[in-house]
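Student: Kindly return the folded structure for what I paste below:
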Amino acid sequence: MLAPLATSGRSIVDAGTGLPVLLRGVNVSGMEYSPYAYAGMNPDELRLVVEGWGSNIVRIPFVQSLVVAGTGSRDYIGELKTIVQWLADLGAYTILDLQWLDQETVVGPGENRVPPEPTNSSIACWDILAREFHGVPHVIFDLFNEPHGIPASRWVDWAYVLAGAVRSVEESRVLMVGGLDWAYDLRGVVLSLPNLIYSTHVYRVKGKDWDGAFGDRAREVPVFAGEWGGGDDDLRWGSKLAHYFEEREMGWTAWSWRDFPHLQQDGVATRFGSLVRSLLLRPGNLLTP
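Tutor: Next up, the predicted model:
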């Protein structure tokens, strides 16, 4: 039975005992774009993620349009609920991440479908998911994947609106709010809400000002790296970043089990994936009892 989560000071905690909880795992992408049920996921694959790699939390990106569309030829919400249950049965928490608004709209170069900000349908999306997951405390809602190209004040206003849609249904739900610059930079993103985790996405192209972007904030509030990852040439960088996370007692979910930059392919860890797996399997990556 997974303990309900909360936040206290700069930590994610067990809501019952108040003890800190260290959450680390991977992103299993696919539900945002795959036409197949469960994006092809199954309990055996997730068992490898949890038991074989040591993940105690898994971030599941999803697409807004299929949530809002409701049941039709595909029970998309039912699939999300089943994936969450599979992970809970394995002893892992889930982050549900609003990754795309829809599967058709290209919003940037390279067929990029990550939008700069939410829409009014995002409010309806989170109202629906709040109701569907009411009473399921082992799910964190990541309100919007990677805001970018908008002022901090605009994103903060949006975050309050989306949080309100969830909290009107369930006041204690733990929420995750990313920074600007594709979720990297938390400067200016400040909300007065309980049970709130700030999320950063860290890739090598973002530069070296980790303190300014998210590290200094992690000394004061819960900060979680919702994405970080790399390829063969990024191992030294990745090791340094992982040490930085550890120093600040930050949880994380590495990108990605299924998409570039890959952690594994055909069941075999990439070189960067081997680094991530070794970190996850260290004894320190355990839930604090």
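
Student: switch to C-alpha atoms for all contacts and neighbour counts from now on
Tutor: Noted.

Student: Report the contact partners of residue 95.
Tutor: For residue 95, the contact set (C-alpha atoms under 8 Å, 6 or more residues apart in numbering) comprises 57-60, 139-142.

Student: Report the contact partners of residue 145.
Tutor: So, once contact is read as C-alpha under 8 Å, 6+ apart, residue 145 ends up touching 97-100, 114, 178, 182-183.

Student: Which of those fall in strands?
Tutor: 97-100, 178 (DSSP state E).

Student: So which of those wins on neighbours?
Tutor: residue 178 (29 neighbours; other C-alpha atoms under 10 Å).

Student: wait, is residue 7 part of a helix?
Tutor: No. Assessed by DSSP: H, G, I helix; E, B strand; the rest coil, residue 7 does not belong to a helix; its assignment is strand.

Student: here's the other one to compare against:
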Amino acid sequence: MTRQIRHSLTTLLAASMVLALGWTVDTTPAHAATNDFRGVNWADERDNFVDGVLVLGGLSTSDSYATTQTKADKILSGFQNNLGANTVRMPVNYATVSGSYWNSYTGAIDKATSKGMKVILSYWEGDSSRDGKVDNTSQYWSMWQTIVNKYSGNGNVYFEPFNEPHGYSDSDWKNLAAQWLGNYSGVPRGRVIISGAGYNQRLTTIGSDSRFDGCLISRHTYQFFNNSLHTKQAWKDDLGNSIGSYASRVIVTEWGAPMTDGRNYDVDADNQDDFVAFIRGVSSESRALGLGTVYWPGVRPNDTYRIQTINGSGTDISLTTTNSTGRDQLRFSWGI
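Tutor: As a prediction, the model looks like this:
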């Protein structure tokens, strides 16, 4: 008997028992795990802390909507074909969303969703502040209103109110995030990703607050966050302990390490190479807990952490993988 037939018979028998015994079934969707988020960050070459308009790697402010779509199709296809990704995280800020380039920028978002990919839109503060706080409150809410108006009805678009809100106390950050939920109450909770306090690190303070029930939670982790950890197990424990009992809601939306210097991430290297221990530990624990992960970065020209490189120019571009062993560990984290 094939697996498909066994599954069908099991489902039929279960349904018959429910009807016979008069039970009711809760059909409300629930997050059993987040590992259906298999993603990478698509970033600005200058990093996403930009005072002006954000320009993702491979794109240009002179690109029309159509040209942006053509370029985006090739970059996103590279993520899908080379890595097996189904998610892309992209930055937003007021200058990008409020100006004329927004029409072109949306071409990349629209192309991703048309290819069946999830898109995480995350607010980044400007380079001149870098203080972990919203740069301008009125502009912030105006920006999000524009984004929500356009994409709240698109089930593939997810909203991350703030990237790394480290300038706020835990209480103040939670109040701001709760205000976001109140202002845009029409956005389904399951499509809102609330950053952990600090540098997206303190997750239980979000998970334990009932105001965020139903929301996803973002975790960031890098080797330089804790230079005292030197083994795969230490990094597994670091990630697992930070998540507590909220693994079913947590996505690691940033993690990365050098990918352009020939390191071998497929070999255990405890107490020999801290970056290898870090990547292997995060990958292993993410897989064990069923966490989605979004690597930093998929594409960001000249970033030594990038796992994809853009080849060619203009619309004649393609992607290649910088480190096949890093790709192995990324895919392992996804359960592939």
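
Student: before we move on, the earlier item: please identify which two of the ones in strands among the contacts of residue 145 of structure 1 are farthest apart in space.
Tutor: Within those, two members stand farthest from each other by C-alpha to C-alpha: 100 and 178, at 14.5 Å.

Student: With distance to residue 13 of structure 1 as new columns, can the ones in strands among the contacts of residue 145 of structure 1 be given to me in a markdown table?
Tutor: Shown next, in a markdown table, are these (distance: C-alpha to C-alpha, whole Å):
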| residue | distance to residue 13 of structure 1 |
| --- | --- |
| 97 | 20 |
| 98 | 24 |
| 99 | 26 |
| 100 | 29 |
| 178 | 19 |
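
Student: if we can go back for a sec, any idea which of the contacts of residue 95 of structure 1 is closest to residue 166 of structure 1?
Tutor: residue 141 (8.8 Å).

Student: ok, that closest one - contacts?
Tutor: The contact partners of residue 141 of structure 1, by C-alpha under 8 Å, 6+ apart, come to 95-97, 173-176.

Student: of those, which stay in contact in structure 2?
Tutor: Among those, the contacts conserved in structure 2 (both residues aligned by TM-score structural alignment, their matches' C-alpha atoms under 8 Å) are 95-97, 174-176.

Student: Of those residues, which pair is most distant in space?
Tutor: It's 97 and 174 that sit farthest apart of these, by C-alpha to C-alpha, at 12.7 Å.

Student: Among the contacts of residue 95 of structure 1, which one lies nearest to residue 244 of structure 1?
Tutor: residue 57 (19.6 Å).

Student: Alignment lookup: that closest one to structure 2.
Tutor: When structure 2 is aligned by TM-score structural alignment, residue 57 of structure 1 is paired with residue 87.

Student: my read: that match touches residue 34, true?
Tutor: No. Using C-alpha atoms under 8 Å, residue 87 of structure 2 and residue 34 do not qualify as a contacting pair, with a distance of 11.7 Å.

Student: Of these two, give the one with the bigger neighbour count.
Tutor: Legend: neighbour count by other C-alpha under 10 Å for residue 87 of structure 2 and residue 34, higher for residue 87 (27 against 21).

Student: I'd like the distance between the match of residue 57 of structure 1 and residue 8 of structure 2.
Tutor: 30 Å (C-alpha to C-alpha, to the nearest Å).

Student: For the corresponding residue of structure 1 for residue 223 of structure 2, grab the count of nearby residues.
Tutor: Applying TM-score structural alignment, one finds that residue 223 of structure 2 aligns to residue 204 in structure 1. Other residues within reach of residue 204 of structure 1, judged by other C-alpha under 10 Å, total 13.

Student: ok, now how distant is residue 204 of structure 1 from residue 230 of structure 1?
Tutor: Taking C-alpha to C-alpha, one finds residue 204 of structure 1 at 8 Å from residue 230 of structure 1.

Student: Residue 207 of structure 2 reaches residue 246, doesn't it?
Tutor: Yes. Assessed by C-alpha under 8 Å, residue 207 of structure 2 is found in contact with residue 246 at 6.3 Å.

Student: Of the two, which one has the most company?
Tutor: The neighbour count for residue 207 of structure 2 versus residue 246, taken as other C-alpha under 10 Å, is higher for residue 207 (24 against 18).

Student: show me what contacts that one?
Tutor: Per C-alpha under 8 Å, 6+ apart, neighbours of residue 207 of structure 2: 213, 217, 246.

Student: Let's verify residue 186 of structure 2: helix, strand, or coil?
Tutor: coil.

Student: just the ones in strands among the contacts of residue 145 of structure 1 now: which is nearest residue 48 of structure 1?
Tutor: residue 97 (21.2 Å).

Student: Show me the strands in structure 2, by range?
Tutor: 38-42, 87-92, 118-123, 157-160, 193-195, 216-220, 250-254, 292-299, 308-313, 316-321.

Student: Trace residue 21 of structure 2 over to structure 1, please.
Tutor: Here residue 21 of structure 2 stays unmatched in structure 1, going by TM-score structural alignment.

Student: quick one, what contacts residue 21 of structure 2?
Tutor: By C-alpha under 8 Å, 6+ apart, residue 21 of structure 2 has no neighbours at all.

Student: what does residue 253 of structure 1 give?
Tutor: Residue 253 of structure 1 touches 24-27, 57-59, 225-228, counting by C-alpha under 8 Å, 6+ apart.

Student: filter the residues you listed to the buried ones?
Tutor: Among the contacts of residue 253 of structure 1, the ones that count as buried by 16 or more other C-alpha atoms under 10 Å are 24-27, 57-59, 225-228.

Student: The residues you listed: which two are farthest apart?
Tutor: Counting by C-alpha to C-alpha, the most remote pair of these is 57 and 228, 14.5 Å apart.
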